[in-house]
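Visitor: no sequence on this one, just coordinates:
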């Protein structure tokens, strides 16, 4: 049996799909459907049971069931959240509890960290403390668990892998609203006969955009290699401008226009203007697959948005 927390969410539901493609469907999904639209992420994936996060006690569950692995993707992903107490309880304390009970029962753990731990990236994007300086409490919640884990690596008895996701985009993110990817918002702006909106100066904002299928592939690599533990960057290793997403969509929708809007004051000092993962550690671990280019990933995603509204088909 496998547990996927956040299994009704964006990356979590895609991981369930990846497991399904391997013939695995004895999966427990733990999530919160207060946002009822997330149920659509569950329609085309196979799983054994769904448990609401408020009813799920991982300590009791692992003590009474034969669980092989936990993919811990459940967390608050709102980078604009200002309630630090909520964020630390939901992201840090929950992940810490999950880690400790997995170690107690010899259950493998794969968890979602974040590239946001690197802050403005002035010191690079290498999995080292000298590079890390979170700019908001969401990033700090991820950073703090990574620090906690680093203090306990010498004592771990079962596999633990943290993946620092960079800018992930692709199907199953509809429910994220404002936090959905730029590609998602631009597509919908085109469909609403609106210009694609970019912040002024976006040609200078470059991010490491990774297609969700590649994120699943990296997770499956570590699932296949139980001897490998650590914290790894999960990005393409290549930064591109937000404008490149617009350029890709303009190839498909030739009448699409771009409108540049003022950079919001609320994001000043909290916004990563550049991210580019250093994937040396990931490559050295043995992951050798190529990553989807931003252009091909954007066009692939646009096709899915056209056919199914952005859901797994």
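Guide: All right, it came through fine. Please read all numbers here as calculations on a predicted model, not as lab measurements.

Visitor: C-alpha only now, for contacts and for neighbours.
Guide: Noted.

Visitor: in stretch 116-130, what counts as buried?
Guide: 116, 117, 118, 119, 120, 121, 124, 125, 126, 127 (16 or more other C-alpha atoms under 10 Å).

Visitor: with adjacent residues omitted, what lies nearest to the third one?
Guide: To tie it back to what came earlier, the one meant is residue 118. residue 132 (4.3 Å; C-alpha to C-alpha, 6 or more residues apart in numbering).

Visitor: which residues touch that neighbour?
Guide: Under the criterion of C-alpha atoms under 8 Å, 6 or more residues apart in numbering, the contact list for residue 132 reads 117, 118, 119, 121, 123, 143.

Visitor: would you list every one of the helices in the protein?
Guide: With DSSP state H as the criterion, the chain has helices at 10-20, 58-64, 84-87, 94-104, 137-152, 182-191, 212-224, 242-252, 280-284, 294-308.

Visitor: of those, flag the one that's most buried.
Guide: Each of the helices of the chain was assessed for mean neighbour count using mean count of other C-alpha atoms under 10 Å. The highest is helix 10-20, with a mean of 23.

Visitor: on that earlier part again, could you dump the contacts of residue 132 to JSON lines with distance to residue 15?
Guide: What follows is the contacts of residue 132, written out as JSON lines (distance: C-alpha to C-alpha, whole Å):
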{"residue": "117", "distance to residue 15": "23"}
{"residue": "118", "distance to residue 15": "25"}
{"residue": "119", "distance to residue 15": "27"}
{"residue": "121", "distance to residue 15": "28"}
{"residue": "123", "distance to residue 15": "31"}
{"residue": "143", "distance to residue 15": "23"}
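
Visitor: another one to put next to it:
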């Protein structure tokens, strides 16, 4: 089985590559932008069939030049929630994803992709339903825009399409993310350096220490992706979290 992982050198993508190898899948094509050369370390030890720069891959796949690919795990995106360049965000997270979706349907390729819990934004309910979706930034909006394309396609989709609304993912291979690393990663660094962590004060109507997040370990995220790999009949939008805020 030939599969592609976009964003393969990122946190979720690289853990997914290693997870695929662990179940005996070695025909993995990695796609990423290694302008930040240090990300390559996340792929050390991985068994890859090939590597493409993201721009080259999208163009060649849409032209049908790469042969049959069974599944694309689309983890590549601009995940910086503080990015304010809406044009860049929509081109990267929406337009590229839409082109990939259309090409997958045309070529008989299943698509499992990263959405985000940022699509919910300012809401108290976290159901995969339009009335619960109020993103607070252009990142969340870019993800929601593509989710809505998928929603419209699902009734007539010929091949599996599943979007995963990841909550706060933490775990190994996120050292390259800097300010966008998980709270767990930042706290681990603070404990190691100073023996204590800084907590937020009062903010946004929440008292000191009252801010809660749903944290999900990256290996659980990988397990969800691999479950959908085995169940090609399941399509839709799905929350991926622990189900518990803490």
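Guide: Yep, that arrived. Keep in mind that what you see is a predicted model, and the values were worked out from it rather than measured.

Visitor: please state their TM-score.
Guide: A TM-score of 0.94 describes the superposed chains when it is computed by TM-score structural alignment, normalised by the length of the second structure; 238 aligned residues with a C-alpha RMSD of 1.2 Å.

Visitor: I'd like the helices of the first structure as JSON lines, with distance to residue 110 of the first structure appended.
Guide: As requested, the helices of the first structure are exported to JSON lines (distance: least, C-alpha to C-alpha, whole Å):
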{"stretch": "helix 10-20", "distance to residue 110 of the first structure": "11"}
{"stretch": "helix 58-64", "distance to residue 110 of the first structure": "15"}
{"stretch": "helix 84-87", "distance to residue 110 of the first structure": "20"}
{"stretch": "helix 94-104", "distance to residue 110 of the first structure": "9"}
{"stretch": "helix 137-152", "distance to residue 110 of the first structure": "12"}
{"stretch": "helix 182-191", "distance to residue 110 of the first structure": "27"}
{"stretch": "helix 212-224", "distance to residue 110 of the first structure": "8"}
{"stretch": "helix 242-252", "distance to residue 110 of the first structure": "30"}
{"stretch": "helix 280-284", "distance to residue 110 of the first structure": "15"}
{"stretch": "helix 294-308", "distance to residue 110 of the first structure": "25"}
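
Visitor: any idea which of these gets closest to residue 45 of the first structure?
Guide: helix 10-20 (5.7 Å; C-alpha to C-alpha).

Visitor: mean shift between that closest one and the second structure?
Guide: In the superposition with the second structure, the aligned residues lie an average of 0.7 Å away from helix 10-20 of the first structure, counting by mean C-alpha distance after the TM-score superposition for the first structure.

Visitor: returning to that earlier point: closest one of the contacts of residue 132 of the first structure to residue 50 of the first structure?
Guide: Checking the contacts of residue 132 of the first structure against residue 50 of the first structure by C-alpha to C-alpha gives residue 143 as the nearest, at 29.0 Å.

Visitor: now which residue in the second structure aligns to residue 27 of the first structure?
Guide: The alignment partner of residue 27 of the first structure in the second structure, by TM-score structural alignment, is residue 28.

Visitor: so its match touches residue 17, yeah?
Guide: Yes: with contact defined as C-alpha atoms under 8 Å, residue 28 of the second structure counts as touching residue 17 (7.2 Å).

Visitor: touching both of those two, which residues are there?
Guide: residue 5.

Visitor: tell me the contacts of the nearest residue to residue 57 of the second structure once chain neighbours are set aside?
Guide: Of all residues beyond its chain neighbours, the one nearest residue 57 of the second structure is residue 31 (7.0 Å), with distances taken as C-alpha to C-alpha, 6+ apart. Contacts for residue 31 of the second structure were tallied using C-alpha under 8 Å, 6+ apart; they are 4, 5, 6, 7, 8, 9, 51, 52, 53, 54, 57.

Visitor: how close does the residue nearest to residue 118 of the first structure get to residue 283 of the first structure?
Guide: Taken as C-alpha to C-alpha, to the nearest Å, the spacing of residue 132 of the first structure relative to residue 283 of the first structure amounts to 21 Å.

Visitor: quick check: the two most widely separated of the contacts of residue 132 of the first structure?
Guide: 123 and 143 (15.4 Å).

Visitor: give me the residues contacting stretch 57-69 of the second structure.
Guide: Surrounding stretch 57-69 of the second structure, the residues in contact under the criterion C-alpha under 8 Å, 6+ apart are 1, 2, 3, 4, 31, 96, 99, 100, 103, 107, 108, 109.

Visitor: for these, which one is nearest residue 179 of the second structure?
Guide: In terms of C-alpha to C-alpha, no member of the contacts of stretch 57-69 of the second structure lies closer to residue 179 of the second structure than residue 31, at 23.3 Å.

Visitor: burial count for residue 50 of the first structure?
Guide: Around residue 50 of the first structure sit 19 other residues, with neighbours defined as other C-alpha atoms under 10 Å.

Visitor: the second structure: which residue goes with that one?
Guide: Residue correspondence, TM-score structural alignment: residue 50 of the first structure in this structure matches residue 51 in the second structure.

Visitor: I'd say its match and residue 30 touch.
Guide: Yes: under the criterion of C-alpha under 8 Å, residue 51 of the second structure is in contact with residue 30, at a separation of 4.7 Å.

Visitor: aligned partner of residue 106 of the first structure in the second structure?
Guide: Following TM-score structural alignment, the counterpart assigned to residue 106 of the first structure within the second structure is residue 108.

Visitor: oh, that last question was meant for residue 79 of the first structure, not what I typed.
Guide: Under the alignment (TM-score structural alignment), residue 79 of the first structure pairs with residue 81 in the second structure.

Visitor: surely its match and residue 137 touch.
Guide: Yes: with contacts counted by C-alpha under 8 Å, residue 81 of the second structure reaches residue 137, the gap being 7.0 Å.

Visitor: how near is residue 17 of the first structure to residue 27 of the first structure?
Guide: Counting by C-alpha to C-alpha - residue 17 of the first structure and residue 27 of the first structure are separated by 11 Å.

Visitor: where do the contact lists of those two overlap?
Guide: Counting by C-alpha under 8 Å, 6+ apart, the contacts common to residue 17 of the first structure and residue 27 are residue 46.
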